Every structure is written in structure tokens, then in C-alpha cells.
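# Prediction below, plus the sequence it came from.
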Amino acid sequence: MPPRKRKASTTAMAATPNTPPDKKVKATGTTGQTGIRAKLTGLTSAMTSLTSTSLVSRAKTSKSSGKSHQSKPAGFYQSSSGNGSPSPTEKNLNKLFDQYRDNPKEAPDTIGIEGAQRYLTDIKVELDELAHLAICDLLQCPSIGEFERDGFISGWRSASAGSKQYDATANQAQYVDTVRKKLSADPDYFKQVYRNSFKLAKPEGQKSVPMDSAIDFWNMFFRSGKGGIEWNTASTKWLDLWCEFYESRNKRPVNKDLWNMVGELVMKTKEPEGESLSWWTEDGAWPMAVDDFVAYVKDKRKADGDTMDTS
């Protein structure tokens, strides 16, 4: 049976209209990759206590240890006021950043794995909670377990407002509490963090996220236990179905288009009439994996004697 043609235009849910549907590519293994825990575990006894979590057990390639680090020239981090000198907040942030550097001589503008673990502990962030990824997004982390000076300073500067300055770990921990609440209350913010986490989930130098790593991240984002949202409706456990389908039928790495559209699928199925799948059409702009998933759910419902209208 020839593949279905896709619409040139998008549906209301398709946020990336010019991105081609996910291509059927050969799955790749995850040997040698080191997920969130593997990047940060083994450094202190506190990290080993995280062994029960699923997300941080998955693989993600570490940044090369041979990466070149060059210190920024004096005056690089200047006040946005234009007076040529760093503001008190910027000075405090620079001093704070310096406290967590792993190798000040070789990498003066980088916080590495050990420093990242200490810093996250000090601002009361657990490695396997969604707020961790939100902070990585705010501070423009190049990878999990690594902070760079420019992203660190510009991120906390952007979070500051009026007299409230986040230039010490105590008030940054307070901001993390705000982030946790925002993730559960603001769908647009949740969507932003989810989409931007693609670069953290994929191995360096690759264009896709390995299947098992993607499943771990989906379990983090779409279960409420660690700050995510529940992808369930009245009679359908969507996340379980999606993971079951992906592991048994699709078995492919997840490209950026599919990653983004899974987030759209979650929101679509949670709409008042979303559970019935009546919104889906064969010539819609969804990636092929989503089309196949809809067919999978319909077949499963028929086999289980489900009378819900999915036409």
C-alpha cells in the first residue's frame, strides 16, 4: 500500500508546517551513551541514591573532554545599562559561577559535571525532576551536566525583575519553586521547555534521540510524579499506549519534528473531544508515526470491545 500523501498546509496543531514527516530510518543503539544520571552519578554518594529513577538511567553522549575553552576578555559581561561596567547583579553572578567551576585554569567559563551537581543541589533541584530541564533551558545549557558562563549570567539576568535579583543560590532556589508552579499552570511554558529539551535528549552530533532515551524523557514530561503533566484521559492511558506502540511497532530514533508533534498529540488528546480521535483525518499533517499510532489505538479498542466512536 503506497504511503499516504501529506497536506501542504498544516492543521491548527501542526506548529512546524515546513518540516517533513519523520522518515523511516534504521534504529540505532545506545551503547556508550550516558544519560542524566550517568553524567552526574558516581561523583558523590548523594548521586547514587537516584538509581531508582528511569529518566536518568538512559544514555546520552557526554561532551568531548577535548573541547576548547577560552576565557572571555575583561569587560565581556557588561551591564546592559551601557555604562561600560558590570552591574552589581552581574558581578554577583560571576562570583557565584566561579565557585562551581571544575577546572578554573583549563575551562574558566565552564561548570562541568561535578560543579553542576553541587550547584543543582544548592538551588534545591533534583536531577530527575522536570524543573531540572527548565533550568537547563533558562541557562542555555549546551548539555546536561554543563553550564557556560554567558548562558548562566544572561539566563539569571533575564529572570530578574525590578528589585528581585536572582544572583545568589537562596533566591535562585525560590525561583525554581516558581518554575515548578509555572510548568503545571502555563501550557505555553511547558511546551517551550519540552521542545527545547530535544537538544539535551539527543547524543551530541546526532539529529535524533534514541528510542529508549526518548521514552524516558516522555515519562518525565507526561507523568505528574516529577513535575510533568498526566497524559491520561477518562478511559485511556495514553502514555502507556504510546510507549507500548513505539517500543513494539515503531522502534526508530525520534527526530525533531516527531518530538515536537508528540507534544501536540498530548494536548490534542486531552481536549474535551480528543479521546475519541475524531479529530484525526488520514490526510492530516501529522507525522507518519502519529498516523500509525492512531490506527494502533483504534485496532486495540476494537479488539478490546471498546464501543467509543473513533471514526
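Thanks, I have the structure now.
# going forward, measure contacts and count neighbours with C-alpha atoms only.
Will do.
# in this protein, which spans are helices?
Secondary structure of the chain by DSSP state H: the helices cover 36-40, 45-48, 88-99, 113-122, 130-138, 149-159, 169-185, 187-196, 198-201, 211-221, 238-245, 256-269, 288-303.
# What is the burial count for the closest residue to residue 176 other than its chain neighbours?
Of all residues not flanking residue 176 in the chain, residue 131 sits nearest, at 6.9 Å (CA to CA, 6 or more residues apart in numbering). Neighbour count of residue 131, defined by other CA atoms under 10 Å: 25.
# cool, and the one 3 residues further on?
Residue neighbour count, defined by other CA under 10 Å, stands at 22 for residue 134.
# Same check on residue 199?
With other CA under 10 Å as criterion, residue 199 counts 18.
# Equivalent analysis for residue 167, please.
For residue 167, the neighbour count with other CA under 10 Å is 22.
# ok, now which ones touch it?
By CA atoms under 8 Å, 6 or more residues apart in numbering, the contact list for residue 167 reads 89-90, 92-93, 96, 156.
# what's the closest non-adjacent residue to it?
Closest residue to residue 167 apart from its sequence neighbours, by CA to CA, 6+ apart: residue 93 at 5.2 Å.
# quick one, what contacts that neighbour?
By CA under 8 Å, 6+ apart, the residues touching residue 93 are 153, 167-168.
# related to what we said a few turns ago, mind checking which of the contacts of residue 167 are buried?
Buried by 16 or more other CA atoms under 10 Å: 89-90, 92-93, 96, 156, out of the contacts of residue 167.
# hang on, the earlier thing: check the contacts of residue 93 against residue 247 and report the nearest one.
Comparing the contacts of residue 93 against residue 247 with CA to CA places residue 153 closest, at 40.2 Å.
# wait, that closest one sits on residue 92?
No: the pair residue 153 / residue 92 is not scored as a contact, 9.5 Å apart, by CA atoms under 8 Å.
# one step back: got the contacts of residue 93 as TSV, with distance to residue 183 columns?
Below are these laid out as TSV (distance: CA to CA, whole Å):
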residue	distance to residue 183
153	22
167	22
168	22
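# so which of those residues comes closest to residue 197?
Checking these against residue 197 by CA to CA gives residue 153 as the nearest, at 19.9 Å.
# check contacts around that closest one.
By CA under 8 Å, 6+ apart, residue 153 lies in contact with 90, 93-94, 139.
# Also residue 215?
Contact analysis of residue 215 by CA under 8 Å, 6+ apart lists residue 243.
# what's the spacing between residue 182 and residue 130?
Distance, residue 182 to residue 130, using CA to CA, to the nearest Å: 11 Å.
# ok, second structure coming up, stack it against the first:
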Amino acid sequence: VKMSLRSQTVEQQNLCHQFSEITQATPEVAASILRKCKWNIRQAIEVYWESADLCSPAVDSSAIEALFDKYKDPDDNAIGVDGLINFCNDLEIPPDDLRMLYFCYNLKAKSAVRWTNGEFVQGLARLGVDSIVKIRDSLKSMRAELTSPSKFKDFYAYAFDISRQDGQKVLDLQTAIQLWKMLLEGRFEHLDLWCEYLEKVYQKSITKDTWQLTLEFSQTVNEDFSNIDLDNSAWPVVIDEFVEYCRAKVPS
């Protein structure tokens, strides 16, 4: 491996350094994955986060079970609301922080307010963490991990599903706005206007289709909406009307 690292070009060494900075992977892992991806760093990062072949660090399973027992509901073999609050207090992270939603995502939890024994124990094992300190440290890499477009898209879809009220197919508008402000900050130039329009004009619940297409819209719309042709639009009505709302506020 050392020979292969020394034989890299300067450009390849720089790519390895960038890869390791983002993922915290070792230089050897960085070089191996980048080589497999023909030195395409964006593709390599996605492969790194998504590959099932990457083994998690060894964990102390008894320590994970002890953590679960510490926070679980005494009347249920699951961590409920009270346990979640205590867990967040120990992490020193507010319950409504985006990092906690991301933690749920990594647990593959089906509820944001109830974690089963299997979700918690298996989730921590996958993450390679077995203590509060290690969990807190693992969440520090959230922003770096979400630089992967496919991982962010998957997390974004998960946020909708886990935030719906039981039995509901749509998302309450205020919940959706709160999530968008966390998820799309720095990603959607018109985020403030979008939330303003939804609160003042739209005032309806958000469907899964609208949720998903909002992400696509945020990634493709020009700053001045010049690439949106309302006469031949394939966007849902809510987005078309949002564009009209914005154009009316700032006449060309």
C-alpha cells in the first residue's frame, strides 16, 4: 500500500487528502476507493458512505445494551419520549436539532419518539459507537456525510416519512416549514421566500410529491427564475404559483 501511495501523482495525492478531510477515512482507504472510482472524488465519497463492504469499528455490545437499558421506558422494551429527552440531555444536543433527526436516520428508526431495542442496538453497532461520547463525536461528521447528493436525497425523503403524524399521508405545514429551514438552509437560495409564500398564501398540508419536487426545484431553479416557463411547466401548481408570487414581488 505504501508503494501505491508514493506512486500517486500530485493531483491524486490532493484528491486523497480532500477525501480524507471529508470522510475522516485513512489515506489507504481514500486511495483504494478513489482508484476504483477512477479518481472521481464525488463518486468516491458516495461509494464510501453507501458501501456495505465497509466494516464498522468493533463495539462493546454489552455497553450498547447498558445504554439502551439506561434510557428505555420501564413499561416498554423501547426508548420513549422521557428516555429520548434524557438521551439528548446527555448528548448536550436539543431534541429538535437536525443532528437528532440524522441520528434517527442512522438508526433506521420508524418513529422519532420511540426507538425499539433492535433499532437502537443494531443502529449503534452499524455506527461503530458504544458510548455517549462516541455518539456525540459521530454526529460531528453529519454535514460532511451529507455532501453526498444521494445520501442527502435519501435523508431528505426519510425526514418527511418520520415526521408525519400516525396514519397521515401528508405533512403538517408548520412541521414541513420547520424541516425545510433545517434541511435546505444554504442549499435553496429562495428558502425564506418559499416559507413566506407557504405561510401567507398556500396554507395547506404538504404531500410527499410536493416535498420531493421541492428538493428538485431548489437544486435546479435559477436565481431569477429565468429557467421556469410557466406556460409549459411540469412543476406542481404550488411551485408554479410560488414563482408567480416571487415575480410579482420583484417585477422584471
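Alright, I've got the coordinates. Because the structure is a prediction, the values reported are computed rather than measured.
# picking up where we left off before, would you turn the helices of the first structure into CSV with distance to residue 282 of the first structure?
Shown next, in CSV, are those (distance: least, CA to CA, whole Å):
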stretch, distance to residue 282 of the first structure
helix 36-40, 38
helix 45-48, 47
helix 88-99, 52
helix 113-122, 46
helix 130-138, 34
helix 149-159, 43
helix 169-185, 32
helix 187-196, 25
helix 198-201, 27
helix 211-221, 25
helix 238-245, 19
helix 256-269, 15
helix 288-303, 7
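# To residue 279 of the first structure, which of these lies closest?
Nearest of the helices of the first structure to residue 279 of the first structure, taken as CA to CA: helix 256-269 at 8.4 Å.
# Can you list the buried residues in that closest one?
256-266, 268-269.
# elements contacting it?
Packing contacts for helix 256-269 of the first structure, counted by 3 or more CA pairs under 8 Å, 6 or more residues apart in numbering; DSSP states H and E, involve helix 187-196, helix 288-303.
# Which of the ones you listed sits closest to residue 115 of the first structure?
Across those, residue 115 of the first structure has its closest neighbour in helix 187-196 (22.8 Å, CA to CA).
# Not counting the closest one itself, show me its contacts.
By CA under 8 Å, 6+ apart, the residues outside helix 187-196 of the first structure that reach it are 133-134, 137, 182-184, 221, 259-260, 263.
# Tell me the one of the residues you listed nearest residue 145 of the first structure?
Nearest to residue 145 of the first structure among the contacts of helix 187-196 of the first structure, with distances taken as CA to CA, is residue 133, at 10.7 Å.
# Show me what that closest one lines up with in the second structure.
Aligned by TM-score structural alignment, residue 133 of the first structure pairs with residue 101 of the second structure.
# Any figure for the gap between that match and residue 235 of the second structure?
28 Å.
# who's in contact with residue 103 of the first structure?
Contacts for residue 103 of the first structure (CA under 8 Å, 6+ apart) come out as 110-112.
# Would you mind giving those residues as a markdown table with neighbour count added?
Converted to a markdown table, the contacts of residue 103 of the first structure look like this (neighbours: other CA atoms under 10 Å):
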| residue | neighbour count |
| --- | --- |
| 110 | 25 |
| 111 | 25 |
| 112 | 21 |
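# Looking at the residues you listed, which is nearest residue 145 of the first structure?
residue 112 (6.2 Å).
# what does the closest one align to in the second structure?
With TM-score structural alignment as the criterion, residue 112 of the first structure pairs with residue 80.
# And its match, how close does it get to residue 117 of the second structure?
11 Å.
# now residue 103 of the second structure
Applying CA to CA, the value for residue 103 of the second structure to residue 117 of the second structure is 15 Å.
# and the two? which has more neighbours close in?
Taking neighbours as other CA under 10 Å, residue 103 of the second structure and residue 117 compare with residue 103 leading, 20 against 17.
# give the contact list for the more buried one.
residue 139.
# any chance of the buried ones among the contacts of residue 167 of the first structure in JSON lines, with distance to residue 250 of the first structure too?
Output for these, formatted as JSON lines (distance: CA to CA, whole Å):
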{"residue": "89", "distance to residue 250 of the first structure": "49"}
{"residue": "90", "distance to residue 250 of the first structure": "48"}
{"residue": "92", "distance to residue 250 of the first structure": "49"}
{"residue": "93", "distance to residue 250 of the first structure": "46"}
{"residue": "96", "distance to residue 250 of the first structure": "46"}
{"residue": "156", "distance to residue 250 of the first structure": "40"}
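# Looking at those residues, which is nearest residue 290 of the first structure?
residue 156 (37.4 Å).
# That closest one matches what in the second structure?
In the second structure, residue 156 of the first structure lands on residue 124 (TM-score structural alignment).
# which residues does that match contact?
Counted by CA under 8 Å, 6+ apart, residue 124 of the second structure has contacts 64, 107, 130.
# what does residue 179 of the first structure give?
Per CA under 8 Å, 6+ apart, neighbours of residue 179 of the first structure: 131, 134.
# One more pass at 6 Å, please.
Counting by CA atoms under 6 Å, 6 or more residues apart in numbering, residue 179 of the first structure touches no other residue.
# Translate it into the numbering of the second structure.
With TM-score structural alignment as the criterion, residue 179 of the first structure pairs with residue 142.
# Equivalent analysis for residue 258 of the first structure, please.
In the second structure, residue 258 of the first structure lands on residue 210 (TM-score structural alignment).
# and the gap between that match and residue 239 of the second structure?
Counting by CA to CA - residue 210 of the second structure and residue 239 of the second structure are separated by 8 Å.
# What of residue 170 of the second structure?
Distance, residue 170 of the second structure to residue 239 of the second structure, using CA to CA: 17 Å.
# same check, this time on residue 76 of the second structure
When residue 76 of the second structure is compared with residue 239 of the second structure (using CA to CA), they lie 44 Å apart.
# between the two, which one's more packed in?
More crowded of residue 76 of the second structure and residue 239, by other CA under 10 Å: residue 239, with 18 against 10.
# which residue lines up with that one in the first structure?
Checking TM-score structural alignment: residue 239 of the second structure goes with residue 290.
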